[in-house]
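Participant: Build me a structure from this.
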Amino acid sequence: MSDSFLPLPLDYGHLQQMATSDLVRPDHLLGAHVATQGGVEGVRFAVWAPGAQHVSVVGDFNDWNGFENAMTRLDFGVWGTFVPGARMGQRYKYRVTSAAGQTEDKMDPYGSAFELRPATASVVWEDRFEWTDTRWMSSRTAGFDQPVSVYEVHVGSWMRRDDGWFLNYRELAHKLGEYVTYMGFTHVELLGVMEHPFDGSWGYQVTGYYAPTSRLGTPEDFKYLVNHLHGLGIGVILDWVPGHFPTDPSGLARFDGGPLYEYADPRRGFHQDWNTFIFDYGRNEVVMFLIGSALKWLQDFHVDGLRVDAVASMLYLDFSRTEWVPNVHGGRENLEAVAFLKRLNEVTHHMCPGCMIIAEESTSFPGVTVPSPYGLGFDYKWAMGWMNDTLAYFEQDPLWRKHHHHKLTFYNVYRTSENYVLAISHDEVVHLKKSLVMKMPGDWYTQRAQYRTFLALMWTMPGKKLLFMGQEFAQSTEWDHDASLPWYLTDVPDHRGVMNLVRRLNQLYRERPDWYRGDKRDDSLYWVSADDADQSVYAYVRRDSESGQWSLAVANLTPTYREQYRVGVPQAGEYRLLLSTDDGEYGGFGTQQPSLMASQEGWHGQPYSLSLNLPPSSVLILEFAGDVQTLTYRQPEESPQA
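Facilitator: Model prediction:
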């Protein structure tokens, strides 16, 4: 066998050793690679299709003639050939004849680039980009004790050109970079980046796991985007979909004429909800394909993290199905998927120090962010329970919120069980769910006031932050993936006020260790008042045990003005107002406080108290104006429970 077609080790037991070598990158062996063989320039092609009886490569270099460049069957079901004269930029496909004699033209699973949809050919591509982000890459971390405020962006609809077409990645780099810097987010999370055939899937039905979509440019253009954002100090996270793939005949589906990347049994291998196939996590070659994809983005594209989509659908064999096959122990967990996720996190963290791998996991599966082998090994998990409870509370008429008071304190019961991201994502503002501001009851002013309280509570609760694009300026319509955001709203005072608030929240979040450090520590959140259900008022302290810095948040979640509301504080002296969501700059009335001097009257189990005017539907955030190092805070006797 030629060294050009060195077979990929497929024994799962080799994965631990492979984590320290390039062999964990199957795309270095498979796919299309510009090469020189015998002094002749051309392209080396290799594809895994063990069930095929014949494979040839067709493309621009042979006028799509399936008889000209037949591939040779090598070990482990890999087919390979060298095509003299083929070059970068040419389109190609694999013409695969199954054991049953049926022939289908297939995209390259390891393709580095693709032609613009609806065409589906792969494109020969060679990396020629020069990075300038060495300092960023050598110093990046997963950010456990750092501020992580993520702006989630669908690259195809954040902003478009005047003619309605997509921005190029390079255009997006400058416009998005300038905006994110102004707004103060620390990271962007991009969805819709990996190549996909159907715009309406938002990029969640992937066919090109190793390639950025050609809608916005070339792989080098995408690298420019990442490089530019890194230069501005902005991290880049991508949505990654290892849970399922589309049934398009040109893609991975039945690649060699039968089940290959997918489970053979449709009770395990087909998602009825999404009309997609499920990866066969028990097959070593499939595990290597997926891990190689993750490493491609983290290593070659310098991406800082991956948000793994729909983890619950991977973990449970009975996920959204009436017929399912139990595991070997009779349980509902997909043990092969569990093993894959553990291995994914082991390998990515070993080979890409400082990267963050985030799970969208919607159940109470234990140990999602516990290091492997004892847990799944993710860095973070989306706090889906917090999101559902908080939105359910705010959607209530304020008159009835006293009956749902516990929904905003229940997060305290489990918040230290995992590393959480408080995420308000695209899923919450589509399919007739309304935009966030329009979920709030009442007239337009009341909706905006309540929305501002929602945002302030989100930013001051323990956990990293994620907000979907458009919600930072109170977009009133649902997200439309086929159009640009309604940017004209940012010039309207009502919307600009919310935008100003998000910017200020990000500023405080990045400046104050009591807001971002020690999210998982019990002592990072003290409830001053968690049981005033009749008035729907909450008060709590965020505290950083290292610096001693702390702040007090007081939330009035009804449209009722509460004059001289007393709140217990641990220290006598003057307090300063850091933020009021009722400030006129944010669209409120600008209610004034008569005094911020603590009195000797004890309250809420504390030796001193403040008398505050609580504007309707508002959050006040205060800090002690004296020496915070002397603070001794008395924890209430009872913490809020469900």
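Participant: From here on, just use CA atoms for contacts and neighbour counts.
Facilitator: Noted.
Participant: Surely residue 185 is in contact with residue 505?
Facilitator: No - here residue 185 does not reach residue 505: they are 9.8 Å apart, not a contact under C-alpha atoms under 8 Å.
Participant: Counting neighbours around each, name which of the two comes out higher.
Facilitator: residue 185 (27 against 21; other C-alpha atoms under 10 Å).
Participant: tell me which element the more buried one is part of?
Facilitator: For residue 185, there is no host helix or strand (DSSP states H and E).
Participant: what distance separates stretch 371-391 from the centre of its chain?
Facilitator: Distance of stretch 371-391 from the chain centroid (C-alpha atoms, centre = their mean, to the nearest Å) equals 12 Å.
Participant: what's in contact with it?
Facilitator: 142, 338, 341-342, 345-346, 356-362, 366-370, 407-408, 411, 418-424 (C-alpha atoms under 8 Å, 6 or more residues apart in numbering).
Participant: What's the PyMOL syntax to select whichever of those residues are buried?
Facilitator: PyMOL command restricting these to the buried ones, with burial defined by 16 or more other C-alpha atoms under 10 Å:
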select buried, resi 142+338+341+342+345+346+356+357+358+359+360+361+368+369+370+407+408+411+418+419+420+421+422+423+424
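Participant: and the contacts of stretch 371-391, which of them are in helices?
Facilitator: 338, 341, 342, 345, 346, 411 (DSSP state H).
Participant: tell me what the lengthiest helix in the chain is packed against?
Facilitator: In the chain, with assignment by DSSP H, the single longest helix is helix 493-511. For helix 493-511, the elements it packs on are helix 169-183, helix 444-460, helix 513-516, judged by 3 or more C-alpha pairs under 8 Å, 6 or more residues apart in numbering; DSSP states H and E.
Participant: Another for comparison:
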Amino acid sequence: MKIQDSHVPSEFSSSDKELILTGENFKSQEILGVHQLMVDKVVYYTFRVWAPNALEVFLVGDFNEWEDSLPMSKDEQTGIWEITTNLPKEMDLYKYHVTQSTGRKIMKIDPYAKVFEKRPGNAARVYIEKEKKWKDGLWRGRRKRSNHYKRPLNIYEVHASSFKHSESGKPYGFKELTETLIPYLEKMNYTHVEFMPLMEHPLDQSWGYQLIGYFALCSEYGTPEEFKAFVEACHVKNIGVIVDWVPGHFCVNDDALAYYDGTAQFEYFDENRAQNRRWGSINFDLGKPEVQSFLISSILYWIQEYHIDGVRVDAVSSMIYRNYDDGPFMLNHEGGLTNLEGYYFLKRLNAVIKSEAPDVLMIAEESSSETRITSKHEDSLGFDYKWNMGWMNDVLRFYEMDPLFRRDNFNLVTFSFMYMMEERFILPLSHDEVVHGKKSLMHKMWGDRYKQFAQLRNLYTFMMTHPGKKLLFMGSEWGQFLEWKYDEELEWVDLEDDMNAKMQTFTSCLNEFYKQSAPLWEEEENCQTIEFIDADNRDDSVLSFIRHGKRTKDFLIVILNMTPVERVDFQIGVPYKGTYEEVLNTEMKEFGGTWEYHNPDCETKNNVFKHFEQSINTTVPALGAIILKPVDIQVNRKK
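Facilitator: As a prediction, the model looks like this:
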């Protein structure tokens, strides 16, 4: 079939297109990109691209041998170039040949492409979504009705292409991950899976954090249909799906978004603000309406098209502070360090998402304390959750430490309790902590191999019982010793070792315990969720506290021993007279410890312990943790 430029009328008016320029169009992919239309039983395709300062734009592809035979026409009001044409069957690769404002001619990708060819090529494919009959209505209805702040949230963080490989060494795509990862998530009792960025990126070494295609699933992971099937299968199994998203900066590649029409189109005009020296990328101009339309449309597309349950926004600090990068910076017009464009973009982003999809989780990866992040505060950016980077840094520093020095650094495990209610937090032990020479979580632990496993169980118990939602990076659940490698699969061979297999069993049991234990999540919004028994026992380095549920009798007692000394006949205060049963002990044999039997039930004594009138005595394993619950108590005898 002969390729021709057609004069089929556009289905969108100039006023529709102008909404993109005002930043008010949050479904801009319905105008820009490629779209199919039928006229007199003939199929045509309309291509549109925003390039306001380009001198000339041609549509090129395998259908016209990449030659300048299909000139696009420009709408002078909007800066949008357009062409409608027919295409031969099975020829669907395309780019835009742009004559930039400087006269330079360059091939550019379609910023709104939904599918790209596989690397090393980066041409877009003509792709028209097919309507899917989703079977996840029960999950989505339950999600809409539930209050996630008062529900368990335990996330398994995954890098899609290094989870598992085939025998040939090829990374699993979503077709294979549906068959392997979902049953594994079920077995391990996680509530959600979170993927490092799935959008199109040209270089695996970036782990997906330097994007070129904000509407496209990375072609290395499979087709959009396969990812939709994965999400649907997760929902059927009551597992939520969260994706990382990078609206702060983008890939520098010359044929992608960078200086698209020869001017600062997507980036800041000021080169010092445009260049992200820390990551070798380019910063979006987050104050530009067209960029806001592009980015918010991008994430809404993922939410609505793929039914994802949450978005983790990467590198929020880099968007809200002018002095975050390594290069020179200027104060804002108010004389402060806040990047006002980024600050107000994020507020707007969250407002739009909460209007369009109020039950989708918005999560900030943010490392400072100067700006209010979560919707717990009216003057915040409006996120649902913030990663608690302070907790993560403090506890890992503590657990790496020789126990001889822990008594003098006990505040590293208690300081987070001072600010735990300041934001709605997720406690992350993420990919960033097991790469670049930082060592795996297992390798960070002090002591010989047995003690390392014991402390890893202790650490995970602390995380699960500390107020806040949870996140653990893949491989850490069984104590992988080697650092994570983005281009290799996880060390599944570890599970042939009895200690690793038992560590995996422990993590699964701990996750299930968390899901079934309402005191660990249902009152997390209130300070009353936690009551300290003894947070000052530096000499023994033992931390003890209570997690309270809604009902008076519904609580758990947590005791964590941070030293390699077994604490025999150890006394703690309890709130009520009666009997207490041990329900978790990290040193049981099935978990890799040495204990064959649980501690016997504890009967209270009329001994004052701090502010408690009753106390019990029990044994706390070396480098171990135990959890007790009341089985027969007299609630009228409190304190």
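Participant: taking the helices and strands packed on helix 493-511 of structure 1 together, which one is wrapped up most tightly?
Facilitator: Here the criterion is mean neighbour count by mean count of other C-alpha atoms under 10 Å, and of these the winner is helix 513-516, at a mean of 26.
Participant: That helix vs structure 2, mean deviation?
Facilitator: Its aligned residues in structure 2 lie a mean 0.7 Å from helix 513-516 of structure 1 after superposition (mean C-alpha distance after the TM-score superposition for structure 1).
Participant: Structure 2: matching residues for that helix?
Facilitator: Mapping helix 513-516 of structure 1 onto structure 2 (TM-score structural alignment) gives residues 518-521.
Participant: Give the equivalent position in structure 2 for residue 269 of structure 1.
Facilitator: Checking TM-score structural alignment: residue 269 of structure 1 goes with residue 274.
Participant: wait, doesn't its match sit right on residue 266?
Facilitator: No - between residue 274 of structure 2 and residue 266 there is no contact under C-alpha under 8 Å: 9.3 Å.
Participant: More neighbours: which of these two?
Facilitator: residue 266 (25 against 19).
Participant: I'd like to know how far the more buried one sits from residue 455 of structure 2.
Facilitator: Counting by C-alpha to C-alpha, to the nearest Å, the gap from residue 266 of structure 2 to residue 455 of structure 2 is 48 Å.
Participant: how long is stretch 47-64 of structure 1 from one end to the other?
Facilitator: Per C-alpha to C-alpha, stretch 47-64 of structure 1 runs 17 Å from first to last residue.
Participant: got a list of contacts for that stretch?
Facilitator: 30-31, 45, 65-72, 76-80, 85-86, 90-99, 101, 108-109, 255-258.
Participant: how about it, which residues of structure 2 does it hit?
Facilitator: Aligning stretch 47-64 of structure 1 against structure 2 (TM-score structural alignment) gives residues 49-66.
Participant: do the same with stretch 347-356 of structure 1
Facilitator: Counting by TM-score structural alignment, stretch 347-356 of structure 1 corresponds to 352-361 in structure 2.
Participant: For the matching stretch, give me every contacting residue.
Facilitator: Contacts for stretch 352-361 of structure 2 (C-alpha under 8 Å, 6+ apart): 143, 144, 300, 303, 308, 309, 310, 311, 383, 384, 385.
Participant: Out of those residues, grab the one that's most surrounded.
Facilitator: That'd be residue 383 among the contacts of stretch 352-361 of structure 2, by other C-alpha under 10 Å, with 28 neighbours.
Participant: which residue lines up with that one in structure 1?
Facilitator: Using TM-score structural alignment, residue 383 of structure 2 lines up with residue 378 in structure 1.
Participant: so its match sits in a strand?
Facilitator: No - counting by DSSP: H, G, I helix; E, B strand; the rest coil, residue 378 of structure 1 is not found in a strand; it is coil.
Participant: if you skip the residues just before and after it, what's nearest to it?
Facilitator: residue 369 (4.5 Å; C-alpha to C-alpha, 6 or more residues apart in numbering).
Participant: OK, contacts around that neighbour?
Facilitator: Residue 369 of structure 1 neighbours (C-alpha under 8 Å, 6+ apart): 375, 376, 377, 378, 379, 380, 381, 418, 419.
Participant: Quick check: the gap between it and residue 241 of structure 1.
Facilitator: Residue 369 of structure 1 is 19 Å from residue 241 of structure 1, by C-alpha to C-alpha.
Participant: Residue 408 of structure 1 too?
Facilitator: 31 Å.
Participant: OK, contacts around the aligned residue in structure 1 for residue 287 of structure 2?
Facilitator: When structure 1 is aligned by TM-score structural alignment, residue 287 of structure 2 is paired with residue 282. Each residue near residue 282 of structure 1 by C-alpha under 8 Å, 6+ apart is listed here: 336, 337.
Participant: Helix, strand or coil: sort out residue 282 of structure 1 for me.
Facilitator: coil.
Participant: and it, how far is that from residue 368 of structure 1?
Facilitator: 20 Å.
Participant: and residue 64 of structure 1, how many residues sit next to it?
Facilitator: A count of neighbours around residue 64 of structure 1, defined by other C-alpha under 10 Å, yields 16.
Participant: Straight-line length of stretch 469-486 of structure 1, end to end?
Facilitator: 11 Å.
Participant: count of neighbours near residue 92 of structure 2?
Facilitator: Count around residue 92 of structure 2 with other C-alpha under 10 Å applied: 16.
Participant: Sort out for me which of the contacts of stretch 47-64 of structure 1 are in strands.
Facilitator: Among those, DSSP state E puts 31, 45, 72, 78-80, 91-98 in strands.
Participant: which two in the residues you listed are spaced the farthest apart?
Facilitator: 91 and 98 (22.6 Å; C-alpha to C-alpha).
Participant: contacting residues around the closest residue to residue 153 of structure 2 other than its chain neighbours?
Facilitator: Of all residues not flanking residue 153 of structure 2 in the chain, residue 469 sits nearest, at 5.3 Å (C-alpha to C-alpha, 6+ apart). Applying C-alpha under 8 Å, 6+ apart, one finds that residue 469 of structure 2 lies in contact with 152, 153, 154, 425, 426, 427.
Participant: cool, and residue 256 of structure 2?
Facilitator: Residue 256 of structure 2 neighbours (C-alpha under 8 Å, 6+ apart): 108, 109, 110, 111, 212.
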